[in-house]
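Q: A predicted structure for the sequence below; I have some questions about it.
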Amino acid sequence: MSGKLYIVGTPIGNLDDMSIRGLKILKEVDLIAAEDTRHSIKLLNHFEISKKMIAYHQHNEQKSSENLIELLKQEKNIALISDAGMPLISDPGSVLVKNCVENGIPIEVVPGPNAGLCGLVLSGLDTRAFLFLGFLGKENKAIKEGLKRIEAADVTTILYESPHRLPKTLEALEKFGLGHRQMSISREITKRYEETLYGTIAQHNQYYKEHPPRGEYVLCIEGKTKEEAQTISDLEIAGLSMADHLEHYLKEGLAEKDAMKQVAKDRGISKRDVYNTVKR
């Protein structure tokens, strides 16, 4: 016999979104593993829950998981919560769940709010399928890999972003050639100043150059557009002259400026090189 791990979703802003079942579990378990105990104590105090907590975050995840597994083996029931939303979704918890699976320890999920899904249903974009990337990351390599996945996706992409990094992310998206894609940006979801803005990536980039970001953000980016889907393969490019390559996109209905931009992107050269070649 062992205890059970409960993965409990918590509000992302509005405390009224805490589920009745979630409160029941938090009151009944022996221990709560919280991403930040200083943050979670506010939630517990609000609902008058007095329960022992331990810190479980990205910096101690491996060691803390080992300790929690031992307690679960001693038939202790444990609730795992993050600062907001569903644990494991861009938050710690995967190591603990993996260890529970390997040790045959039962796991139960108590659903709760999720910022990404809330942003998606507010986006006005296709919701039938989506790509969730969470935070793009801070390193240039991770950012570039994320941009490539967004470019290639034919479904809506969901990103998280902090206010101090939002301008850099928007700039990177536009410079990567995605400025024409539609995007929604939601902030402070379920909170007093909740807001969702709509437009192209280029329009959002310009807006946030003039308006300092405030709050936590969810970005939803439309999938590959019809024009992007009309790109041609590397094999086809190899057999085309620059002029024929450009003509391909002109016949597809792209304006000359956009056609040149796409040819340059296909070939990994500058738009000026395309212009100089076809206009000689």
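A: That came in fine, so what should we check first? Numbering: from 1, shown residues only.
Q: contacts, neighbours, all on C-alpha from now
A: OK.
Q: Please, where are all the strands along the stretch 1-150 of the chain?
A: 5-8, 31-34, 53-55, 78-81, 107-110, 130-134 (DSSP state E, counting those that start in this stretch).
Q: can you list those in CSV and add distance to G22 and mean neighbour count?
A: As requested, these are exported to CSV (distance: least, CA to CA, whole Å; neighbours: other CA atoms under 10 Å):
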stretch, distance to G22, mean neighbour count
strand 5-8, 6, 25
strand 31-34, 12, 23
strand 53-55, 16, 17
strand 78-81, 9, 26
strand 107-110, 6, 14
strand 130-134, 24, 18
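Q: okay, those strands in JSON lines with distance to E151 next?
A: Formatted as JSON lines, these follow (distance: least, CA to CA, whole Å):
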{"stretch": "strand 5-8", "distance to E151": "33"}
{"stretch": "strand 31-34", "distance to E151": "36"}
{"stretch": "strand 53-55", "distance to E151": "38"}
{"stretch": "strand 78-81", "distance to E151": "33"}
{"stretch": "strand 107-110", "distance to E151": "33"}
{"stretch": "strand 130-134", "distance to E151": "11"}
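Q: Which of those strands sits closest to I20?
A: Across the strands of the stretch 1-150 of the chain, I20 has its closest neighbour in strand 107-110 (10.1 Å, CA to CA).
Q: Next up, a structure to set beside the first:
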Amino acid sequence: MSGILFIVSTPIGHLDDITRRAVDVLAAVDWIAAEDTRHSQRMLDQLGIRNRMISCHDHNESQRSDELVSRLLGGEQGALISDAGTPLISDPGYRLVRACQEAGVSVVPIPGASALLAALAAAGQPSDRFLFEGFVPAKGATRQQAIARLAGLSVTSIIYEAPHRVLSFLETLKSLVEKDREITLCRELTKQFETIRRGPVAEICDWVASDSNQRRGELVLVLSPQVHSSAWTEKDEALAKTLLAELPVSRVAKILAAHTGLKRQELYVLLEEMG
């Protein structure tokens, strides 16, 4: 029989957040694949686990997957972990999971900590629907376009951002959103200097600008949905559906902007959601 690949969630900060099942699995497997073996070994040392470590990261995952699948087909048990939290969430791993599935190897998730869900739970923002953006591009036009797209969404958005870029992100966002649009900054979740603060984008931007401590550590931003103007009516929606059957979204947004007085960017996002 082939072995099993366990996808094991590890703490995002506080070591006590690891589950008993995760500890048992990590102690029992033949090897543990990790993005940064030196970083992960420190956590495993604290847990008293000394199993073999194998590196598996963005630059070697494709080649490493063949080796690991071969080991699993030979009956070994393996675990995949990330530097922190749940593997594959803005981290490597999906290629290995696909290779295992295609080879008939069982893949078993061991749920646990996730910065994404921890931030959403503590943000005080609507959580019935949300978009996980992950990291936006680091620079250039694609970064500006990504932030503009987030500004126009009618669902809660969750963004990971590097500490040295968080202020520029907030400054750009401030120029695009209405003054009462809220964002929650979650920093160093579960760690000693955990910070969670919700407020208007402009207020949070000014706070981060004035306090350099808020530009350190691991950051998650939770942006509230855009509330579409009440000028949008059921008749407008019916017209939009009719136009979308014949015209591209960009053209329909332009027509409806002239018809309703709403911003073209706002309409573009609304129309994409309809489509």
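A: Now that the structure is in, tell me what you want to look at. As the structure is a computational prediction, the values presented were derived from the model and not from experiment.
Q: rewinding a little: can you check which of the strands of the stretch 1-150 of the first structure gets nearest to C118 of the first structure?
A: Among the strands of the stretch 1-150 of the first structure, strand 130-134 comes nearest to C118 of the first structure, with 12.5 Å by CA to CA.
Q: hey, where'd the helices end up in the second structure?
A: 20-28, 37-47, 61-73, 94-103, 115-122, 140-151, 166-174, 201-210, 234-244, 249-260, 264-274 (DSSP state H).
Q: Show me which positions of the third one end up buried.
A: Taking 16 or more other CA atoms under 10 Å as the basis for neighbour counts, the residues of helix 61-73 of the second structure that come out buried are 61-62, 64-65, 68-73.
Q: Just give me the mean distance for it relative to the first structure.
A: In the superposition with the first structure, the average deviation recorded for helix 61-73 of the second structure is 1.3 Å (mean CA distance after the TM-score superposition for the first structure).
Q: just the second one next, same as before
A: Per the superposition on the first structure, helix 37-47 of the second structure and its aligned residues are separated by 0.7 Å on average (mean CA distance after the TM-score superposition for the first structure).
Q: Could you list every helix and strand in contact with that helix?
A: Here helix 37-47 of the second structure touches strand 52-55, going by 3 or more CA pairs under 8 Å, 6 or more residues apart in numbering; DSSP states H and E.
Q: what does the fourth one give?
A: Packing partners of helix 94-103 of the second structure (3+ CA pairs under 8 Å, 6+ apart): helix 61-73, strand 106-110.
Q: just the longest one next, same as before
A: For helix 61-73 of the second structure, the elements it packs on are helix 94-103, judged by 3+ CA pairs under 8 Å, 6+ apart.
Q: and the angle for the helix it packs on with strand 106-110?
A: Angle of helix 94-103 of the second structure versus strand 106-110, following axes from the mean of the first three to the mean of the last three CA atoms, to 10 degrees, is 140 degrees.
Q: Mind listing residues that contact helix 94-103 of the second structure?
A: With contacts defined as CA atoms under 8 Å, 6 or more residues apart in numbering, helix 94-103 of the second structure is touched by 5, 61-62, 65-66, 69, 88, 106-107.
Q: 10 Å instead?
A: 2, 4-7, 56, 58, 61-66, 68-70, 72-73, 80, 87-88, 104-108 (CA atoms under 10 Å, 6 or more residues apart in numbering).
Q: picking up where we left off before, could I get the helices and strands packed on helix 94-103 of the second structure as CSV with distance to L243 of the second structure?
A: Below are those laid out as CSV (distance: least, CA to CA, whole Å):
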stretch, distance to L243 of the second structure
helix 61-73, 45
strand 106-110, 45
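Q: and of these, who's closest to L47 of the second structure?
A: Across these (criterion: CA to CA), the nearest stretch is strand 106-110, sitting at 16.8 Å.
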